[in-house]
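Q: Okay, here's the prediction I keep looking at, along with the sequence it came from:
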Amino acid sequence: MTTIDDLFKTAKSAMAKCHAPYSRFPVGAAILADDGSVHSGCNIEVVSFPEGWCAETSAIAHMVMAGGSRRIVEIAVVAEKLVACSPCGGCRQRLAEFSGPDTRVHLCDAATGVVETVTMGELLPHSFDTASLDGAENEASA
């Protein structure tokens, strides 16, 4: 069984592999899928901002490419330069699409581990979802 500490260590290991020559802001993420698999990612920058990838986005891509579950039950995010690194707005939306409002998000400090745990619902209380698309489609056809 994967523990919160396991997720933190996996995220920290991913952070060490980042490519952040411009911001010098390494970030790592680890996600636990509902089938028990763990997928990690790091931020990857390119000179054409904002065309790089955030750590959370990389972790989601690894989960999708693994071909198993696509449902996140827990997430850990760690940054080298912050005490508690929260996902950016774009990543909050991406994570919300692969999780639920009760999914736990562990905000970590690189030296000590989990600093705070919040839910996706707290991070993104009014996420854009497929119900939003269905509503827009119904309004357009009326």
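A: Looks like it arrived, so ask away.
Q: make it CA atoms for all contacts and neighbour counts henceforth
A: Will do.
Q: quick one, what contacts H106?
A: Contacts for H106 (CA atoms under 8 Å, 6 or more residues apart in numbering) come out as 4, 74-77, 114-118.
Q: nearest spatial neighbour of T57, skipping sequence neighbours?
A: Of all residues not flanking T57 in the chain, C91 sits nearest, at 6.4 Å (CA to CA, 6 or more residues apart in numbering).
Q: try this one next to it:
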Amino acid sequence: MSLVDDARAVRENAHVPYSGFKVGAAIRAASGTVYKGCNVENVAYPEGTCAEAGAIAAMVAGGDLQIAEIAVIADSPKPVSPCGGCRQKLAEFGAPDTRVTLATMDGEEMSTTVGELLPGVFDKDYMSRV
């Protein structure tokens, strides 16, 4: 099973009673373990959780801290891109050259990297005087 297939499968578990927009994400950690997440909406917007954030939380809870690869999928007309907050979260655990596959339910895929998604990332170097 590919990482996109893992993201597609977990997408079905999304809790989206308000938008109806299901998103799935799957992360392969540096250890090789795959962690999955789906978006979870809440009536008290914006208290929901993005699929990417859920997969990252599962990865950290599983004891891994390095993303080797990630796939994100949604039923959208073009490959779905992570929101700004999730781009920053991906940059926290993935190197700039970490592969990101963005996909649609119709099979269209786009490959990019964490660095391409978030140029000018705010990283730990800014905290060097703290």
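A: Sure thing, it's come through. In this text the structure is predicted, and so the values were computed from the model without any measurement.
Q: Drop the TM-score for these two in here.
A: Overlay of the two chains. TM-score (TM-score structural alignment, normalised by the length of the second structure): 0.95; 130 aligned residues with a CA RMSD of 1.2 Å.
Q: The contacts of H106 of the first structure: which two are farthest apart?
A: Farthest pair in these (CA to CA) is E74 and V115. Separation: 15.0 Å.
Q: higher neighbour count, these two?
A: Using other CA atoms under 10 Å as the criterion, E74 of the first structure and V115 rank with E74 on top: 23 against 14.
Q: which residue in the second structure lines up with that one?
A: Alignment note (TM-score structural alignment): E74 of the first structure maps to E69 of the second structure.
Q: tell me which element I73 of the second structure is part of?
A: Take DSSP states H and E as the rule and I73 of the second structure turns out to sit in strand 67-74.
Q: Please work out which residues outside that strand touch it.
A: By CA under 8 Å, 6+ apart, strand 67-74 of the second structure touches 3-4, 7-8, 11, 21-30, 51-52, 79-82, 90, 93-95, 98-105.
Q: and those residues, which are buried?
A: Among the contacts of strand 67-74 of the second structure, those scoring as buried are 3-4, 7-8, 11, 22-29, 51-52, 79-82, 90, 93-95, 98-104 (criterion: 16 or more other CA atoms under 10 Å).
Q: Can you tell me the SS state at the most centrally placed residue in the second structure?
A: Residue closest to the average C-alpha location in the second structure (CA atoms, centre = their mean): E52, at 2.7 Å. Of the three states, E52 of the second structure takes helix under DSSP: H, G, I helix; E, B strand; the rest coil.
Q: and the alignment partner in the first structure of it, what does it touch?
A: Matched to the first structure by TM-score structural alignment, E52 of the second structure sits across from E56. Taking CA under 8 Å, 6+ apart, we find E56 of the first structure in contact with 28-30, 40-43, 77, 87, 91, 95.
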